[in-house]
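> Sharing a model prediction with you, sequence too.
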Amino acid sequence: MNTQKIYRIWTGFQVVELELLNDSSVNGRVVNFIAKNDKKGIKKKLLSDSRTISQKTVSRLIEDLNTANIEEIKDATHIPGYPIGFDGTQYIFEVFTNNRYRLYAYWEPLNDHYAKPDVPDVANVRKILHRLHEELGLWESFITFRDSLPPGNYSYGGINMIKLKDKIN
């Protein structure tokens, strides 16, 4: 089975991967990841959790992403006046096809204060992200993973976190 298309949408702590194979079968997964740090905050290892997405859901999402023109959306740097920030969430889109690879990014596209929702490419990015969040419960998935970790020092998406031992009553 050769891969026909792969779509990956990244944040600083999660990636959604949707894959269409030449034989028309599909695969998908959500991977949550977080860095485990030592007491000085130096990264020791990367912890991850992968959750399979049902084939039916993957098929629907691939169709939705194609409707939103995922393969042709311009990078945010090609949209006049689109902001590039340092604090907040950046979404990175990877698109693999049999003969083409594209990578583009958008900073805070879901934030009405920064984004330009009237620009077609921005509107399509927002459609894609809303659909993924709605269908996959992305934030909830990450929180469940994060909260399942043992006490320790962690970092993800620019956030440093110290998880303390649970209280004993």
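All right, it came through fine.
> make it CA atoms for all contacts and neighbour counts henceforth
Fine.
> close enough to count as contact, residue 50 and residue 31?
Yes: Residue 50 lies in contact with residue 31 (CA atoms under 8 Å); the separation is 4.3 Å.
> take the one below as the second:
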Amino acid sequence: MSESIQHQGGREGARTIRVWDPLVRLIHWSVVLGILLNAAVTDPEGLLHENVGYAVLGLVLVRLAWGVLGPAPARFSSFPFSPNAAVRHVREIVRGDRLVHLSHNPLGALMVYNIWMTLGVICATGIMMGTTAFFGVGWVEDAHELAFNWLMLSVVLHVLGVLLDQRRTGVALVKAMVSGDKNIPDGWSTK
């Protein structure tokens, strides 16, 4: 992984590492906006709700393609789906590790895959509800609503995980998803 490391004035020993490229950041915040719009603003029966859903689906598909074609931190190989690695990561945290993952940590990786799959289910069931074959079919509507509720729980857990990791490492993760840069405090190694 190519790292752009600079020492920051005002934070002795801190390093700035370019992690998230503009496309990853644009997709992340656009999906957040789409979820917020469809959760709180649009009429679930309306055309805007449907169009926002299609836009979110398109963004997720582009992000999945970027997971193969994009720069190293954006690639799936930088944050593989591994429940075993997530368990090891929790153990390392308990032991007081001093490691900052440049891409997603193993728990974050599981959450990313969970959110993408959940968005896929929401989009698939939403599309199904718009067809004559599945319009008004109870289980499709139930699956759509259940997946949305799971997404809301996942988003809450995602935000809590980000806040906990920020507190543990001192790395401003939300700021990194805006700027693209992670500021790694002195004394922390990177992976």
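All right, it came through fine. This one's a predicted model, so the numbers in the text were calculated from it and none came from an experiment.
> what TM-score do we get after superposing?
The TM-score (TM-score structural alignment, normalised by the length of the first structure) is 0.26; 75 aligned residues with a CA RMSD of 5.4 Å.
> circling back to that earlier point, residue 50 and residue 31 of the first structure: who's more crowded?
Taking other CA atoms under 10 Å, residue 50 of the first structure and residue 31 do not tie; residue 31 has more neighbours (20 against 14).
> Surely the more buried one and residue 18 touch.
No: in this structure residue 31 of the first structure lies outside contact range of residue 18 using CA under 8 Å: 11.5 Å.
> May I ask you to name the longest strand in the first structure?
Scanning the first structure for the longest strand, with DSSP state E as the assignment, gives strand 26-37.
> Output the contacting helices and strands for it.
The criterion is 3 or more CA pairs under 8 Å, 6 or more residues apart in numbering; DSSP states H and E, and the helices and strands that strand 26-37 of the first structure contacts are strand 14-21, strand 43-52, helix 55-67, helix 138-147, strand 152-156.
> Okay, angle between the shortest one and helix 138-147 too, please.
Pointing back at strand 152-156 of the first structure there. 160 degrees (axes from the mean of the first three to the mean of the last three CA atoms, to 10 degrees).
> Please list all residues in contact with residue 54 of the second structure.
residue 123 (CA atoms under 8 Å, 6 or more residues apart in numbering).
> Go ahead and report the secondary structure state at it.
helix (DSSP: H, G, I helix; E, B strand; the rest coil).
> cool, residue 17 of the second structure as well?
Classified using three-state DSSP, residue 17 of the second structure is strand.
> you'd agree it is up against residue 5?
Yes: the pair residue 17 of the second structure / residue 5 is scored as a contact, 4.9 Å apart, by CA under 8 Å.
> Compare the two (neighbour count), which wins?
When residue 17 of the second structure and residue 5 are compared for neighbours, residue 17 comes out ahead with 20 against 15, by other CA under 10 Å.
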